[in-house]
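Q: No sequence on hand, only this structure:
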């Protein structure tokens, strides 16, 4: 098995660390609406090494899914959209490629698992056909070899009687089964990067765990880099190496998962973690809530976008934007007054 690559959060030894699977710098996605430009992603930078898992968390509307689609190249420059920054997948700039060049990357270099498996599957095509189409396109296999490969993929993701399931239609499968089919589709051509966007939406709790366990084991066995997008902090807590916290299109904190959860430095990260119920809480304990609402991205506030809801905000926070939290250190935070700064200064 390949030795785990040095991650972007550690200092690589000269000549030993390969290029990251994903290297995104200053990514910005703007939708041009009748009411004006809406900046859904604003200056995000991320890097991901082989076999590493990154969790992206934040409230609904924070830009997580748009970021995932931008990283994959599903959102590009057009009449109603402006995308800027650099997204390197395997050293190639996704947004500098032609549409045909991006399609060649999908499935082989990067793949995505979407929120709702039913909308990802064609209801008039059999399950096996969903898999064999991409296998034959990218790997050049014959019909029989592609079918055998499809059955093997269904078996790999834990679907019982895979040969029979391959002949069925999506509506004949349960929600958990359909999600496993979507995962099998994503793995069909051996991508180096898997982006899972809320992969357990609308699934029962027990099925959610099965799907998350499956993704974790596949990423480990296949040495895939994985981006796990979720609004559920518990989903990423024990399943990711690093976590990136998004708020209003910006990255506000980034660092090793254990450190961020144990000692969050951004007030927003701290408030999110505090809102998660714990087993040691007395019954009927009210969870703390973040006052106010996220800003409207058509007219975001100046300075720090979390300032109107932050208990630690000062005048500087309302006028001056903090430096973005990038991937250039073991833990970075976009805040003028990070939590724990006074204690660190006293040491």
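A: Structure received. In this text, all values refer to a predicted model and were calculated from it rather than measured experimentally.
Q: Could you use CA atoms for every contact and neighbour count after this?
A: Fine.
Q: So what touches stretch 237-249?
A: Residues from elsewhere that reach stretch 237-249, judged by CA atoms under 8 Å, 6 or more residues apart in numbering: 39-42, 52-59, 61-64, 216, 228, 236, 251-258, 260-261, 269, 294-295, 297, 305-306.
Q: Show me which of those are buried.
A: Neighbour-count burial (16 or more other CA atoms under 10 Å) applied to these gives 39-42, 52-59, 61-64, 216, 228, 236, 251-257, 260-261, 269, 294-295, 297, 305-306.
Q: Okay, and which of those map to strands?
A: 39-42, 53-57, 228, 251-256 (DSSP state E).
Q: Between these, which sits nearest residue 127?
A: In terms of CA to CA, no member of these lies closer to residue 127 than residue 228, at 24.6 Å.
Q: quick one: contacts for the closest one?
A: Applying CA under 8 Å, 6+ apart, the residues near residue 228 are 53-56, 195-198, 236, 240.
Q: JSON lines please, covering those residues and showing distance to residue 119.
A: Output for these, formatted as JSON lines (distance: CA to CA, whole Å):
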{"residue": "53", "distance to residue 119": "25"}
{"residue": "54", "distance to residue 119": "25"}
{"residue": "55", "distance to residue 119": "24"}
{"residue": "56", "distance to residue 119": "23"}
{"residue": "195", "distance to residue 119": "17"}
{"residue": "196", "distance to residue 119": "15"}
{"residue": "197", "distance to residue 119": "13"}
{"residue": "198", "distance to residue 119": "14"}
{"residue": "236", "distance to residue 119": "24"}
{"residue": "240", "distance to residue 119": "27"}
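Q: give me the number of residues near residue 25?
A: 18 (other CA atoms under 10 Å).
Q: Next, the closest residue to it other than its chain neighbours: secondary structure please.
A: Distance criterion CA to CA, 6 or more residues apart in numbering; nearest residue to residue 25, sequence neighbours excluded, is residue 45 at 4.4 Å. Secondary structure, DSSP: H, G, I helix; E, B strand; the rest coil: residue 45 is strand.
Q: Could you pull up the contacting residues of residue 45?
A: Per CA under 8 Å, 6+ apart, neighbours of residue 45: 23-27, 325-327.
Q: before we go on, here's another structure to hold up against the first:
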């Protein structure tokens, strides 16, 4: 099987390309613009961190990239998602299912509910191996045991015959990772992969994902609220707010000097180890907007201390401030408004 990684490694082109992606849900309260004009790309072996408050659209974006959310009576998806040059939402449902495993896979955020409770662990693993790779029953079982061993689960052969409820939360998350990696995907979407896990297990899971991504040159999107994990384990970061990306930058640059006021506020809300005991935590004033009735202009303006009249009427455009760095803000933290790189160089 020829994968996206095979097609793109030689010329260095992106393995994942997203252009002006919109995901809208029709509800009794109106149309919810969960993802509203997102564009991004991902190269083989690259890890992109996707951060933002709950409700900013991160998980909906991940599921839309997978093709799990497609057009329907109450759902509208527009824009383009290309994996290995294939436009995901132009494919039939059957064709999209063929992508899940060999081309793109997802680690869902809740290990307690992501596995079918009435199916043994071995079935979760062998089904994709038999469907996508054409392995026989015995060969698939051997491969499944190897995968469980690879993700650090002891006694892997015995675990194949167990049910999800017999495993701890950390072991269930490792099983989810093994399932996602079973067909050697070109792109992995890890949606809050350490939710509800203790700190020690969180580190183990993140180390495991980073090691496998480096070993296989797998492109990874790490969706997380944990800015510490994102800072130490990603190459670039995209900050989402109210369905839109408001800043994209190399990880080191973003954490050293965020340009968007929202990105600055997010980073500022992280407790500092050097802070004195009982230091009051910084919080972002206000609440995220109602996505069925978002405000005019910049959606962060009602919560932004730098907002002026222009911000409340004119939506900012995501523009480049430097090579590989973009921000959507009329009055960014570093001073002048963002302009295209070509104009900034004059």
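A: That came in fine, so what should we check first? The structure presented is a predicted model; accordingly, all values stated were derived computationally and were not measured.
Q: related to what we said a few turns ago, now, which of the contacts of residue 228 of the first structure sits nearest residue 100 of the first structure?
A: Comparing the contacts of residue 228 of the first structure against residue 100 of the first structure with CA to CA places residue 195 closest, at 20.4 Å.
Q: Check the alignment and tell me where that closest one lands in the second structure.
A: If you follow residue 195 of the first structure across to the second structure using TM-score structural alignment, you land on residue 189.
Q: So that match belongs to a strand, correct?
A: Yes - under three-state DSSP, residue 189 of the second structure falls within a strand.
Q: That one: neighbour count?
A: Neighbour count for residue 189 of the second structure, taken as other CA under 10 Å: 24.
Q: again with the one 5 residues further on
A: Counted by other CA under 10 Å, the residues lying close to residue 194 of the second structure total 25.
Q: Under a three-state scheme, what state does it occupy?
A: coil.
Q: follow-up on the earlier one: now, the contacts of residue 45 of the first structure that are in strands?
A: 23-27.
Q: Can I get these in CSV including distance to residue 69 of the first structure?
A: What follows is those, written out as CSV (distance: CA to CA, whole Å):
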residue, distance to residue 69 of the first structure
23, 15
24, 13
25, 15
26, 15
27, 12
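Q: Can I have the buried ones of those as a ChimeraX selection?
A: Here is the ChimeraX command that picks out the buried ones among those, judged by 16+ other CA under 10 Å:
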select :23,24,25,26,27
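Q: Which member of the contacts of residue 45 of the first structure is positioned nearest residue 142 of the first structure?
A: For the contacts of residue 45 of the first structure, the nearest to residue 142 of the first structure is residue 23 (35.0 Å; CA to CA).
Q: Give me the mean deviation of the helix ranked longest in the second structure from the first structure.
A: Longest helix in the second structure, counting residues (DSSP state H): helix 199-216. Mean deviation of helix 199-216 of the second structure relative to the first structure after superposition (mean CA distance after the TM-score superposition for the first structure): 0.6 Å.
Q: corresponding residues in the first structure for that helix?
A: The aligned range for helix 199-216 of the second structure is 205-222, by TM-score structural alignment.
Q: residues of the matching stretch that come out buried?
A: 207-208, 210-212, 214-216, 218-220, 222.
Q: Over to stretch 165-179 of the first structure?
A: 165-166, 168-170, 175-179.
Q: now, which of these lie within strands?
A: Reading strands off those, I find no matches (DSSP E).
Q: and of the residues you listed, the nearest to residue 99 of the first structure?
A: Closest to residue 99 of the first structure, out of all of these and judged by CA to CA, is residue 179, at 27.3 Å.
Q: if we can go back for a sec, most widely separated two among the buried residues of stretch 205-222 of the first structure?
A: 207 and 222 (22.1 Å).
Q: Tell me where the stretch 1-150 of the second structure has strands.
A: Assigned by DSSP state E, counting those that start in this stretch, the stretch 1-150 of the second structure shows strands spanning 16-27, 30-42, 47-51, 75-83, 86-87, 104-107.
Q: Kindly reformat those strands as a markdown table containing distance to residue 7 of the second structure.
A: A markdown table is the format used below for these (distance: least, CA to CA, whole Å):
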| stretch | distance to residue 7 of the second structure |
| --- | --- |
| strand 16-27 | 12 |
| strand 30-42 | 14 |
| strand 47-51 | 19 |
| strand 75-83 | 10 |
| strand 86-87 | 11 |
| strand 104-107 | 14 |
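Q: Quick one: closest of these to residue 132 of the second structure.
A: Per CA to CA, nearest to residue 132 of the second structure of the strands of the stretch 1-150 of the second structure: strand 104-107, 12.3 Å.
Q: how far apart are the closest one and its match in the first structure?
A: Using mean CA distance after the TM-score superposition for the first structure, the mean distance for strand 104-107 of the second structure is 0.2 Å.
Q: Where does that strand end up in the first structure?
A: So strand 104-107 of the second structure sits over residues 110-113 in the first structure, by TM-score structural alignment.
Q: Return the set of buried residues in the matching stretch.
A: Result for stretch 110-113 of the first structure [16+ other CA under 10 Å]: buried residues 110-113.
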